[in-house]
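Trainee: Got a predicted model here, sequence first, then my questions.
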Amino acid sequence: MKFGIITHYDVHNHGAILQLNALKEFLSGKGIEAQALQFDKNYDFMGVELKAKYNISLKSIGIYTRYLWNEGPAKTLFNYRKRNILNEFKRTHRLIGPYYSKAGQMDATVIGSDEVFALHTGPTPCLFGHACPGRNVFAYAGSFGPTTFEEIEKRNCIPFVKSGLENMTGISVRDQNSFSIVSRLLRQDPVLVCDPVLLYGYEKERASFKNKKIDLPPYLLVYAYDNRMNDKEEIAAIRKYANDNGLKIVSVGFYHAWCDQNINIDPIELLNYFACASAIVTDTFHGVIMSILNHGNFAVILRDNKNKLFHLLSEYKLTDRIVPDLSGLTSILSKGIDYNQVDGILQERRSVSASYLDSMIQLCR
């Protein structure tokens, strides 16, 4: 069988690519050929200038010129290399298929995972299942991200969102905010599942790293978007912990000038850097997921992603890893994590998630 996947395939984010590859690999294990389908994202809610940033054309030149001027050549070069590494990963793993309207015969289209239901950029029809190819369209681990029910109302998008969800064969989500929105719109509960990275687990890939040492002294890993975790107080707290514990500060996947080292790496190799870190500080959803998979010693700073991130931490009984204030960083990283309990919860979540996908696959046979 052939499945198309509608997700954020064109972002230069390791977590987004890891979840796409994980879903593809899980489906492959079920005998299904799957690839992400291309589409044009709607940016109507972001304004003309930001829209030009994402739809590259002559209008984008000014934006990227300002980026180079403001951010400097080191960060610009890092992100240029990162783009090439991630594009090569997508190519070699055959992650990207045709444009969705030209995909031809598909047995199903899977919407998700990631923030496919978020409306902060604009309303993109295929992200809600509209006009997608295949006899069946269903969602796996979809998320509204920062979008709330009130924002959907404010944007006058309830009919648009509701009609797409109503026509899906099945709906599963990965966080409580998304669960509540779907329940409120459809008067029925979706299935709560885990992110594809947790479902697939990358066990085979991670096992191959056991004899592959990272040529670095003991280090604290920072995993945060390059426009975040640059606050002076946050930097000071992280540096203090690293200095007190004899650790280098390494940022992997994103550029932070204040770190001792910035490393460009492909998404699967990134998992090994999480596995080998003495400590991890992150503020991202997939930063927590990679920490969980590798039984990492991590601390989390909550930001505007708290809808999905707090749910993830609550689900695995890890809310004590949240940094309430920066003075508590050392205390959190000094505490152990009961990974026997975490792994037990993970196995339960995997069972529910695999059962949901199996039921969707069965409908397509």
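Mentor: Here it is on my side, so go on.
Trainee: switch to C-alpha atoms for all contacts and neighbour counts from now on
Mentor: Fine.
Trainee: Could I get the full set of strands for the protein?
Mentor: Along the chain, counting by DSSP state E, strands occupy 2-6, 33-38, 96-99, 108-111, 136-142, 170-173, 191-192, 219-223, 248-252, 261-263, 279-282, 298-300.
Trainee: Tell me which of those sits nearest to residue 86.
Mentor: With Cα to Cα as the criterion, residue 86 lies closest to strand 96-99 of those, at 12.1 Å.
Trainee: before we move on, the earlier item: tell me the most buried of the strands of the chain?
Mentor: strand 108-111 (a mean of 28; mean count of other Cα atoms under 10 Å).
Trainee: I'd like to know which elements that one is packed against.
Mentor: When contacts are defined as 3 or more Cα pairs under 8 Å, 6 or more residues apart in numbering; DSSP states H and E, strand 108-111 sits against strand 2-6, strand 136-142.
Trainee: rewinding a little: same list, the strands of the chain, but as TSV with distance to residue 213 please.
Mentor: Output for these, formatted as TSV (distance: least, Cα to Cα, whole Å):
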stretch	distance to residue 213
strand 2-6	35
strand 33-38	32
strand 96-99	31
strand 108-111	37
strand 136-142	33
strand 170-173	37
strand 191-192	37
strand 219-223	13
strand 248-252	16
strand 261-263	15
strand 279-282	17
strand 298-300	20
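Trainee: What about residue 89, how many residues nearby?
Mentor: 17 (other Cα atoms under 10 Å).
Trainee: Tell me if I'm right that it and residue 266 touch.
Mentor: Yes. Here residue 89 lies in contact with residue 266, judged by Cα atoms under 8 Å, at a distance of 6.8 Å.
Trainee: Format the helices and strands packed on strand 108-111 as JSON lines; extra columns: distance to residue 294.
Mentor: Formatted as JSON lines, these follow (distance: least, Cα to Cα, whole Å):
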{"stretch": "strand 2-6", "distance to residue 294": "27"}
{"stretch": "strand 136-142", "distance to residue 294": "21"}
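Trainee: got another, please set it beside the one above:
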Amino acid sequence: MLNKGSGLNMNICIVTIYNSPNYGAFLQAYVLYNVLKELGHEVTFLDTGARKQSKKIIKSTIKKIILFKFEKAYFELKKYWTFKKYIKYCDLCRKDTNSMNNQDIFVFGSDEIWNISRDEINKYPILFGVGIPDIYFVSYAPSINNTTLDETFSNQTFLNALQRFDKISARDKHSQKILNLITKKPVEYVLDPIFLYNVKQYETIEEKINKSGYILIYGYPNRFTSKNINEIIEYAKSKNLTLISVGNYFDWCDKNIAASPFEFLSYVRNARYVITNTYHGTIFSIRYCKQFASYAGSQIKVMDILENLELENQVVSESCTLENALGTNIDYIKVQEKLDRYIEDSYKYIHSFLENADKYIESRKKN
């Protein structure tokens, strides 16, 4: 799928959230960056200023210390510094006119960079292209998540910005439909960059761990209810397995690990089961062919990928218990066959926008 082709060596700038202490955000950016580099291009991330975490982490840590939650404070700081060590190696394009004018193409995505229902996204309209020179704009797999059509029509900045795009894609059907309606342009369905690497490729970047016999918990704290927590604990006891949370601190887990992004991959690989309430937790479970359960059924983006792969039974709900979800025998041969078609389409889209950008650059030189 990674055919380099005969086009120009281009300067490509990715516009995404690459600097968040979040495994999914960091790794989707990492994979897209490397896919484009492997195709023979110079790749950087635009330093948008969005989601810089230092002030937020300091405030959160002080609050935990005041409440005598010392272990949680230490965990949060350790996770922040672990991510900072990796983020500092990202190649950046500065947010100034000269630096941006040196780019041949801007690729927006992936992740929820167009989820305008979130204030932290709206604060940075540069994520939609505002303030970036009018060069060649494409999107790769952004999501608006649960943003409604009315919300998009009431955001004139967002609407105007999207009219500048030469090619648009989205990573879920809801985003695809809404973006098509508001731009009147074709919007292609592509996979999150996480799927662009296979397990063998991930193995080459994993930082190995020496752990087994555990259930991996990967989720946001405010999304597990007390009922969820109780059934998870009971299930772990019934299987005589340890509960290990990676990335967030949960009092009810046996161990809490502030892992690096590449250690996280090993924790997924070695887990007996994965329990998650996040989008990327769900798709990493699928990529590593794990028995998993997702508590993220209310998220359109999660249900979209699960329905496409016929994995709806992995969602814990009123009609499906945790035990049933984890006990489902997933036919990963069938899942992979479906994934392969989507992956092929995703690479075709990448090659397509690179070829179009190549022609755009050549025509600009003639003019």
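Mentor: Cool, got the structure. These numbers were taken from a predicted model, which means no experiment stands behind them.
Trainee: Tell me how they score on TM after superposing.
Mentor: Superposed pair, TM-score by TM-score structural alignment, normalised by the length of structure 1: 0.87. Supporting alignment: 345 aligned residues with a Cα RMSD of 2.4 Å.
Trainee: For residue 229 of structure 1, find the nearest of the helices and strands packed on strand 108-111 of structure 1.
Mentor: strand 136-142 (26.5 Å).
Trainee: ok, average deviation of that closest one from structure 2?
Mentor: Compared with structure 2 after fitting, strand 136-142 of structure 1 deviates on average by 0.6 Å (mean Cα distance after the TM-score superposition for structure 1).
Trainee: Could you pull up the contacting residues of the aligned partner of residue 21 of structure 1 in structure 2?
Mentor: Using TM-score structural alignment, the partner of residue 21 of structure 1 in structure 2 is residue 30. Neighbour list for residue 30 of structure 2: residue 18 [criterion: Cα atoms under 8 Å, 6 or more residues apart in numbering].
Trainee: could you redo the last one with a cut-off of 10 Å?
Mentor: 18, 24, 87, 90, 193-194 (Cα atoms under 10 Å, 6 or more residues apart in numbering).
Trainee: can you pull the contacts of the aligned partner of residue 287 of structure 1 in structure 2?
Mentor: Counting by TM-score structural alignment, residue 287 of structure 1 lines up with residue 281 in structure 2. Residues in contact with residue 281 of structure 2, defined by Cα under 10 Å, 6+ apart, are 23-24, 216-219, 268, 274-275, 287, 292-294, 296, 302.
Trainee: Could you do residue 3 of structure 1 as well?
Mentor: 24, 27, 32-37, 105-110, 133-134, 136-137, 361, 364.
Trainee: Could you do residue 216 of structure 1 as well?
Mentor: So residue 216 of structure 1 contacts 248, 250, 273, 276-277 (Cα under 10 Å, 6+ apart).
Trainee: what's the angle between the biggest helix by length in structure 2 and strand 11-15?
Mentor: Looking across structure 2 with DSSP state H, the single longest helix is helix 332-366. With axes from the mean of the first three to the mean of the last three Cα atoms, to 10 degrees as the basis, helix 332-366 of structure 2 and strand 11-15 are set at 120 degrees to each other.
Trainee: Go through helix 332-366 of structure 2 and flag the buried ones.
Mentor: Using 16 or more other Cα atoms under 10 Å as the burial criterion, the residues of helix 332-366 of structure 2 that qualify are 332, 335-336, 339, 342-343, 345-347, 349-351, 353-355, 357-358, 361.
Trainee: what touches both of residue 89 and residue 266 of structure 1?
Mentor: Common neighbours of residue 89 of structure 1 and residue 266 (Cα under 10 Å, 6+ apart) are residue 17.
Trainee: Could I get the full set of helices for the stretch 151-300 of structure 1?
Mentor: For the stretch 151-300 of structure 1, the helices defined by DSSP state H, counting those that start in this stretch cover 158-166, 176-186, 196-200, 203-207, 232-244, 267-276, 285-293.
Trainee: got a list of contacts for the fourth one?
Mentor: In this structure, residues lying in contact with helix 203-207 of structure 1 by Cα under 10 Å, 6+ apart are 268-269, 271-272, 275, 293-294.
Trainee: Same check on the third one?
Mentor: Here helix 196-200 of structure 1 makes contact (Cα under 10 Å, 6+ apart) with 15-27, 29, 112-114, 140-141, 174, 193-194, 202, 286, 289-290, 292-293, 346-347, 349-354.
Trainee: In structure 1, what residue corresponds to residue 327 of structure 2?
Mentor: By TM-score structural alignment, residue 327 of structure 2 lines up with residue 334.
Trainee: okay, now that match: neighbour count?
Mentor: Residue 334 of structure 1 has 11 nearby residues by other Cα under 10 Å.
Trainee: try residue 13 of structure 1
Mentor: Neighbours around residue 13 of structure 1, by other Cα under 10 Å: 18.
Trainee: What of residue 299 of structure 2?
Mentor: Using other Cα under 10 Å: residue 299 of structure 2 sits among 14 other residues.
Trainee: how far away is it from residue 268 of structure 2?
Mentor: Separation of residue 299 of structure 2 from residue 268 of structure 2 (Cα to Cα, to the nearest Å): 22 Å.
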